[in-house]
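Participant: Any chance you can model this:
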Amino acid sequence: MADLIFDPDLWARRASVARESATSLDALGDRLASLVSRNYFGCGCVEGERMFTLLQSLLSAGVGMLQDAASAASNISELTTLGGRILETSDGQTGLFQMDGK
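Facilitator: Reported below is the predicted structural model:
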């Protein structure tokens, strides 16, 4: 049977990557939201108005998806940090944490 080793540095890195992902996804959502701020397809033109409305709806849906993904990544970061603390505490209580002389 292989030994399981808890590495707090790896858990911290996982949390950091998730936090960075959340920040990047938020920024991407902000950029997407401001991508098309005015109607370039023809004001007063039925087809142009409809095209602009559909594009705004599509962009809004994309922004919502990015915000949801950013929120999920932020939650993963928080839960990974918490999980790492729980595992470290548990290993410390049982004396099973044996890495680099600890």
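Participant: okay, CA-based contacts and neighbour counts for the rest of this
Facilitator: Noted.
Participant: ok, which stretches of the protein are helices?
Facilitator: With DSSP state H as the criterion, the chain has helices at 8-33, 46-94.
Participant: As CSV, the ones you listed with distance to residue 2 and mean neighbour count would be great.
Facilitator: Shown next, in CSV, are these (distance: least, CA to CA, whole Å; neighbours: other CA atoms under 10 Å):
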stretch, distance to residue 2, mean neighbour count
helix 8-33, 18, 17
helix 46-94, 17, 16
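Participant: do you know which of the ones you listed lies nearest residue 39?
Facilitator: Nearest of these to residue 39, taken as CA to CA: helix 46-94 at 5.8 Å.
Participant: Need the helices of the chain in CSV (columns: distance to residue 40).
Facilitator: Shown next, in CSV, are the helices of the chain (distance: least, CA to CA, whole Å):
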stretch, distance to residue 40
helix 8-33, 16
helix 46-94, 8
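Participant: run this one through as well so I can compare:
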Amino acid sequence: MSEFAFEASAWQIRAQVAGSAAVDLDGLSRALSKVARHNYFGVGCEEGEEVYRKLQTLISTATADLHARASDARSLKVKSLTGSAELVDADQFNGPQYRGGSTS
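Facilitator: Got it, this is the predicted structure:
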């Protein structure tokens, strides 16, 4: 097989993995958003409240990042499926001319 060979199955696998990753990343984002919903570091304690604020900022940032990566994975899934379909169409259209046939 040539290094330029197109394999529809590889594109389908890419799409499946990306879709699975999106689901997992969304789940992690939801789970992380539930961490430390309450201040266990000391209400009325300046240090405890500061630690809690910083932890909430960290969790918020990480949750948003995980959600963004999940969105990227969903986009990759769509692009993989679209790319696969476009390559199949191109092969069907161009294949006959390389085998001595016509494209019509």
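Participant: what residue of the first structure matches up with residue 11 of the second structure?
Facilitator: Superposed on the first structure with TM-score structural alignment, residue 11 of the second structure falls opposite residue 11.
Participant: mind checking how far the residue nearest to that match when sequence neighbours are not counted is from residue 76 of the first structure?
Facilitator: Excluding the flanking residues, the one nearest residue 11 of the first structure by CA to CA, 6 or more residues apart in numbering is residue 84, at 5.7 Å. In this structure, residue 84 of the first structure and residue 76 of the first structure are 12 Å apart, going by CA to CA, to the nearest Å.
Participant: same thing with residue 55 of the first structure?
Facilitator: For residue 55 of the first structure, the distance to residue 76 of the first structure - CA to CA - is 31 Å.
Participant: got it, and residue 30 of the first structure?
Facilitator: Taking CA to CA, one finds residue 30 of the first structure at 21 Å from residue 76 of the first structure.
Participant: Run through the residues that contact the residue nearest to residue 67 of the first structure when sequence neighbours are not counted.
Facilitator: Nearest residue to residue 67 of the first structure, sequence neighbours excluded (CA to CA, 6+ apart): residue 26, at 6.1 Å. By CA atoms under 8 Å, 6 or more residues apart in numbering, residue 26 of the first structure lies in contact with 66-67, 70.
Participant: residues contacting the residue nearest to the spatial centre of the second structure?
Facilitator: With distances taken as CA atoms, centre = their mean, the residue of the second structure nearest its centroid is residue 73 (1.4 Å). By CA under 8 Å, 6+ apart, the contact set of residue 73 of the second structure is 18-19, 21-22.
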